[in-house]
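In: task: produce atomic coordinates for the following.
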Amino acid sequence: VAQLTGKLDKALELLANMNQPPQPAVVENTAQATLTS
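Out: Alright, predicted model coming up:
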């Protein structure tokens, strides 16, 4: 669980740093990769 939380935190941090609305496909792929790993 801690690893998943860390991955989510990093992903959210990257998205926040970009300050751009992420593409739905990218978010979907990232979510699937995070949930399956």
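
In: use CA for all of it now, contacts and neighbours both
Out: Will do.

In: mind checking which helix or strand Leu12 is in?
Out: Here Leu12, judged by DSSP states H and E, is contained in helix 2-18.

In: which elements pack onto that helix?
Out: Contacts defined by 3 or more Cα pairs under 8 Å, 6 or more residues apart in numbering; DSSP states H and E place helix 2-18 against helix 24-36.

In: structure for this one too, so we can compare:
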Amino acid sequence: MNFTNPAKKSRLILSKWKQNDFIFKSAIPFPNRKKLF
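Out: Purely as a prediction, here's the structure:
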């Protein structure tokens, strides 16, 4: 079994999550963003 595969997969998921998080934060108007984060 290839042990580098799960690491690559988790890294891909993490980068995807970061991208979604960025999109989510940018979608929120700036005044509301300060209250939430």
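
In: any idea what the TM-score is?
Out: Scored against TM-score structural alignment, normalised by the length of the first structure, the superposed chains reach a TM-score of 0.51; 20 aligned residues with a Cα RMSD of 1.4 Å.

In: before we move on, the earlier item: buried sites along the helix holding Leu12 of the first structure?
Out: The neighbour-count check on helix 2-18 of the first structure (16 or more other Cα atoms under 10 Å) flags Leu8, Ala11 as buried.

In: quick one: that helix to the second structure mean distance?
Out: In the superposition against the second structure, helix 2-18 of the first structure averages 0.1 Å from its aligned positions (mean Cα distance after the TM-score superposition for the first structure).

In: tilt between that helix and helix 24-36?
Out: Between helix 2-18 of the first structure and helix 24-36, the angle comes out at 160 degrees (axes from the mean of the first three to the mean of the last three Cα atoms, to 10 degrees).

In: what stretch of the second structure lies opposite helix 2-18 of the first structure in the alignment?
Out: Aligning helix 2-18 of the first structure against the second structure (TM-score structural alignment) gives residues 10-26.

In: from the chain's centre, how far out does the matching stretch sit?
Out: 2 Å (Cα atoms, centre = their mean, to the nearest Å).

In: got it, and stretch 26-37 of the second structure?
Out: Here stretch 26-37 of the second structure is found 16 Å from its chain centre; the criterion is Cα atoms, centre = their mean.

In: mind listing residues that contact it?
Out: For stretch 26-37 of the second structure, the surrounding residues in contact (Cα atoms under 8 Å, 6 or more residues apart in numbering) are Lys25.
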